[in-house]
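[1] Have a look at this fold, sequence not included:
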């Protein structure tokens, strides 16, 4: 890259950084995952629903647990926990614990009384008794939706991958090129017979494009930062080091990144770019920069 091109390219990149997010409809809730969590306990939730609104809820729950012991396995889900065996500190002064085991098995009467006590002491029983929870299957679906929100961070990362792949797939199709999503040492070898060193143990490359006419591999990594933070600088530094390893193998590296978070970390981007690495944003993908680099 000559200095004039570098200056113009970097200025354009900064000027066209996206000021808006890239959220897509599938970011909010992974409904398929939610339903897979509900399905194994759906029958048990409907049975337990018979206890809702009952004055003698402890007696009703005990009766349900005795007649339908499999219903016990649904209790953790109603409290937004994944563990099937839980230790509770029941006496803080003497540091005494009690174990509550929700795995289905042959329960003794003491086990079942203990589990009823757990439901009541946790507050779940009172919520059911007072009809603050009216329908356990619907309530549990809501709990799972809440738990699934923890996965939004990962989905936020895949949103950028999905967006970039729409450009990569079309570009490769139109130009008779092959590509792999989540390329690994093994999959690259299987696809094109090329041995590579990716460097970071267990790391996959977001996209790998193979140009058969020259035997050249292009590694593409992508991310989007809507807010600033130390992560941006560390990512730029990591890619600078990794690109040296890849360049030594004749591999071209293209980093596609975007987001207004970079506006407070321009120097980190510039430092990476000054090493002679390719740096693109979404606007540049839209305007044919893959063609300029690869064709």
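    Nice, thanks for sending it over. Just so you know, these numbers come straight off a predicted model, no measurement behind them. Numbers count the residues shown, from 1 in each chain.
[2] only C-alpha atoms for contact and neighbour calcs from this point on.
    OK.
[3] Show me where this structure has its helices.
    All helices of the chain, identified by DSSP state H, fall at 3-15, 31-38, 42-48, 57-67, 75-78, 109-121, 124-129, 136-148, 152-174, 185-192, 230-247, 266-273, 282-286, 289-294.
[4] let's bring in a second one:
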């Protein structure tokens, strides 16, 4: 990489400034909660939730009979049961090990419930019947459940968010000059990098000039140091070589506080990859492309 592009005399000098300008976090507003996903997950069962809501006003001694009556009359309401216990089911099937009787209980929500006694037993022991007695509105309760479940997606969103930040910046600066394809299914050098493996793995961005590929771009954000960033740096050095053999320049956009304690592999990458930039220095690079 030529550090002169960024106004530095050496890669070491560029590295020092690179570290000083690392993003402390990539937690945008979208990182914390995906409200569209949350509300969609609840609203798709709006009718069923409204029906089950009537159980919140039923006395305890009548609850089991009323629950069965509702399920018989409105079989689709059973689809909400997994949501009440914050469970994402595969194939709409719930399996519980009943340790008291040492047997498995299986509920298949794809079909109308036939064993109501077993359903009541399961719901009672899962605390669902008590739930009807303790909440005033199932819709509000389920929104809270979905908020909790959505926080588990934050780790996956971290990489997606940085990729989106980079895509927005690339599109804004290069969109009129080049065609930018995100996760291009029609082109990948990863199989060559891994001797035929990773056939389905795609590059974050492929930048076309007409029909010709001009640049390959990968983006990554590291909150902590570790072996993964080091191995990625090593693999991208090889990827850069393969890209060069195909007349393609390689750009690695990488950022995050994890790099502060991993200067050596980062410097090695800068010395062997066409362009290594963080989010700050991407602004400097783009006018040169």
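    Right, received. Where do you want to start? The structure presented is a predicted model; accordingly, all values stated were derived computationally and were not measured.
[5] Work out the TM-score between the chains.
    Once superposed, the chains reach a TM-score of 0.85 (TM-score structural alignment, normalised by the length of the second structure), with 274 aligned residues with a CA RMSD of 2.3 Å.
[6] Turn the helices of the first structure into JSON lines, including distance to residue 219 of the first structure and mean neighbour count.
    Shown next, in JSON lines, are these (distance: least, CA to CA, whole Å; neighbours: other CA atoms under 10 Å):
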{"stretch": "helix 3-15", "distance to residue 219 of the first structure": "20", "mean neighbour count": "14"}
{"stretch": "helix 31-38", "distance to residue 219 of the first structure": "31", "mean neighbour count": "14"}
{"stretch": "helix 42-48", "distance to residue 219 of the first structure": "45", "mean neighbour count": "19"}
{"stretch": "helix 57-67", "distance to residue 219 of the first structure": "56", "mean neighbour count": "18"}
{"stretch": "helix 75-78", "distance to residue 219 of the first structure": "42", "mean neighbour count": "19"}
{"stretch": "helix 109-121", "distance to residue 219 of the first structure": "53", "mean neighbour count": "17"}
{"stretch": "helix 124-129", "distance to residue 219 of the first structure": "51", "mean neighbour count": "20"}
{"stretch": "helix 136-148", "distance to residue 219 of the first structure": "31", "mean neighbour count": "18"}
{"stretch": "helix 152-174", "distance to residue 219 of the first structure": "12", "mean neighbour count": "16"}
{"stretch": "helix 185-192", "distance to residue 219 of the first structure": "11", "mean neighbour count": "14"}
{"stretch": "helix 230-247", "distance to residue 219 of the first structure": "8", "mean neighbour count": "16"}
{"stretch": "helix 266-273", "distance to residue 219 of the first structure": "16", "mean neighbour count": "17"}
{"stretch": "helix 282-286", "distance to residue 219 of the first structure": "15", "mean neighbour count": "16"}
{"stretch": "helix 289-294", "distance to residue 219 of the first structure": "11", "mean neighbour count": "13"}
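[7] Could you point out which of those sits nearest residue 206 of the first structure?
    Across the helices of the first structure, residue 206 of the first structure has its closest neighbour in helix 152-174 (7.2 Å, CA to CA).
[8] Using JSON lines, lay out the helices of the first structure together with distance to residue 91 of the first structure.
    Converted to JSON lines, the helices of the first structure look like this (distance: least, CA to CA, whole Å):
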{"stretch": "helix 3-15", "distance to residue 91 of the first structure": "59"}
{"stretch": "helix 31-38", "distance to residue 91 of the first structure": "33"}
{"stretch": "helix 42-48", "distance to residue 91 of the first structure": "29"}
{"stretch": "helix 57-67", "distance to residue 91 of the first structure": "22"}
{"stretch": "helix 75-78", "distance to residue 91 of the first structure": "22"}
{"stretch": "helix 109-121", "distance to residue 91 of the first structure": "13"}
{"stretch": "helix 124-129", "distance to residue 91 of the first structure": "20"}
{"stretch": "helix 136-148", "distance to residue 91 of the first structure": "29"}
{"stretch": "helix 152-174", "distance to residue 91 of the first structure": "37"}
{"stretch": "helix 185-192", "distance to residue 91 of the first structure": "54"}
{"stretch": "helix 230-247", "distance to residue 91 of the first structure": "43"}
{"stretch": "helix 266-273", "distance to residue 91 of the first structure": "53"}
{"stretch": "helix 282-286", "distance to residue 91 of the first structure": "58"}
{"stretch": "helix 289-294", "distance to residue 91 of the first structure": "65"}
